[in-house]
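Peer 1: would you be able to build a 3D model of this:
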Amino acid sequence: MPPEDESSPLLPRPSSSLSTPTKRTESTMASSAIFWKVAAISGATAVGFGAFGAHGLKKRIADPAKLASWGTAAQYQLIHSVALLMASGNPVAASLFTAGMTMFSGSIYALTLNPDKFKFLGPVTPIGGVCLIAGWLVLAFGKRGGPPKFPRF
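Peer 2: Modelled structure (predicted):
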C-alpha cells in the first residue's frame, strides 16, 4: 500500500454517479423553488390583507368579531408563509402548509366579506387548521436532513 501524503483526501471522492443530480433531486429542487415563491407571495398578500383589515375593512364592517377574525386569518397566513419558506425542501409539509393557509385564511377572508354568499366555506376553515397542524407534525416527526436548503433562482 502506498504511503499517504498530506494531499491525500481523508474521505473517498464520490463516484460520478453520486455527484450527478438525479431526477428526484431535480424534482425536489423544482418543487422547493415553487414553494419558495408561493411562500413569498403568500407573505406579501398576508401583509396586504392585514393592512386592509386594519384600515380599509373598518369602513365596510363594524362588527369587532369579524374584524378580529380577519386579523387572525392574516396573522396565521403570515406565520405559515414563514413556515412554508423553512419547509420548502419538505414537499409534504410544504403542501400541507399551502393547503392549510388557503383553506383556513381564505375561508375566513371570504366569510368575513360576505357570510351569506360564502356560507358553504364554514366547514373548510377547520380542515385548513388541521392541515396547518399536520404540516407542523410532519416537520416534527418527518425525515430531517439538516437545515433547509434554499433554492437558487
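Peer 1: please make it C-alpha for all contacts and neighbour counts, starting now.
Peer 2: OK.
Peer 1: any idea how far residue 31 is from the residue positioned nearest the centre of the chain?
Peer 2: Residue closest to the mean C-alpha point of the chain, counted by Cα atoms, centre = their mean, is residue 84 at 2.1 Å. From residue 84 across to residue 31, the span is 12 Å (Cα to Cα, to the nearest Å).
Peer 1: what's the helix or strand that contains residue 106 in contact with?
Peer 2: Assigned by DSSP states H and E, residue 106 belongs to helix 91-113. Applying Cα atoms under 8 Å, 6 or more residues apart in numbering, the external contacts of helix 91-113 come out as 28, 31-32, 35, 38, 66-67, 69-70, 73-74, 76-77, 80, 83-84, 87-88, 117-119, 121-122, 124-132, 134-136, 138-139.
Peer 1: now the second one, please; I'll put the structures next to each other:
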Amino acid sequence: MKHSTYIAIAAINMFIAVGAGAFGAHGLKAVLSAEMLAVWQTAVHYHMVHALGLLGVGVLMTQWNDAQLLHRAALFMLTGIVIFCGSLYALALTGITWLGAITPLGGVAFLLAWATLAWCAYRRQSLPT
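Peer 2: Modelled structure (predicted):
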C-alpha cells in the first residue's frame, strides 16, 4: 500500500476513535456499568494512540526508504486496533467475557508494531548520510 493509503486509514481510525469516545461519554454512560465504561474508554485510548502511530508511519513512508519494514509496522498497528480495540468495544457492549481472551493478541500486535518501527529507525542510523 502507498503511504497515502495508510494516512487515510489513520484518519478514518481517528474519526472512529473520536466518535467512539463521544458515544461512550454521552450515549453509553447511562447504559454501561462503570467497569464496562472503563473498558470502553481503554479501547478508545488505545485506538487513538495507535491511529496516531499509524499516521506517523504513513508520514515516515514519505521520508524513509524502508518501505517493507514500515509497511509491516503499519499492518501490525492496524491489526492491533482491530483485535485489541475491537474486542474491548465488543466486550463492553455485549458483556461476553471470552472476548477479553483475544485482547492480548491485539496487544502483541501493538508491541510488534512499535518494535518494528524501532528496528527500522535503528537500521537507518547505520546507513551512510
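Peer 1: what's the TM-score here?
Peer 2: After superposition, the two chains reach a TM-score (TM-score structural alignment, normalised by the length of structure 2) of 0.81; 114 aligned residues with a Cα RMSD of 1.7 Å.
Peer 1: whereabouts in structure 2 does the helix holding residue 106 of structure 1 align?
Peer 2: Mapped onto structure 2 using TM-score structural alignment, helix 91-113 of structure 1 spans residues 71-93.
Peer 1: and that stretch, end to end?
Peer 2: End-to-end span of stretch 71-93 of structure 2 (Cα to Cα): 32 Å.
Peer 1: residue contacts, residue 104 of structure 2?
Peer 2: residue 84.
Peer 1: so it versus residue 79 of structure 2, what's the distance?
Peer 2: From residue 104 of structure 2 to residue 79 of structure 2 the distance is 12 Å (Cα to Cα).
Peer 1: so which strand or helix has the aligned partner of residue 47 of structure 1 in structure 2?
Peer 2: Under the alignment (TM-score structural alignment), residue 47 of structure 1 pairs with residue 18 of structure 2. Using DSSP H and E, residue 18 of structure 2 falls within helix 3-22.
Peer 1: swap in residue 77 of structure 1?
Peer 2: Short version: residue 77 of structure 1 belongs to helix 64-86, going by DSSP H and E.
Peer 1: that helix to helix 91-113, inter-axis angle?
Peer 2: If you take axes from the mean of the first three to the mean of the last three Cα atoms, to 10 degrees, helix 64-86 of structure 1 sits at 160 degrees to helix 91-113.
Peer 1: what about helix 64-86 of structure 1, how far off from structure 2?
Peer 2: Following superposition, helix 64-86 of structure 1 is found to deviate from structure 2 by 0.7 Å on average (mean Cα distance after the TM-score superposition for structure 1).
Peer 1: which parts of that helix are buried?
Peer 2: Going by neighbour count (16 or more other Cα atoms under 10 Å), the buried part of helix 64-86 of structure 1 is 66-67, 69-78, 80-86.
Peer 1: kindly report the same for stretch 1-17 of structure 2.
Peer 2: 3, 6, 7, 9, 10, 11, 13, 14, 16, 17.
Peer 1: ok, stretch 63-73 of structure 2 next?
Peer 2: Neighbour-count burial for stretch 63-73 of structure 2 flags 67, 69, 70, 71, 72, 73 (criterion: 16+ other Cα under 10 Å).
Peer 1: same check, this time on stretch 72-83 of structure 2
Peer 2: Buried residues in stretch 72-83 of structure 2, defined by neighbour count with 16+ other Cα under 10 Å: 72, 73, 74, 75, 76, 77, 78, 79, 80, 81, 82, 83.
Peer 1: same question, stretch 84-104 of structure 2
Peer 2: 84-93, 99-100, 103.
Peer 1: now the residues you listed as TSV including distance to residue 23 of structure 2?
Peer 2: As requested, the buried residues of stretch 84-104 of structure 2 are exported to TSV (distance: Cα to Cα, whole Å):
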residue	distance to residue 23 of structure 2
84	19
85	15
86	15
87	17
88	15
89	11
90	14
91	15
92	13
93	12
99	21
100	21
103	21
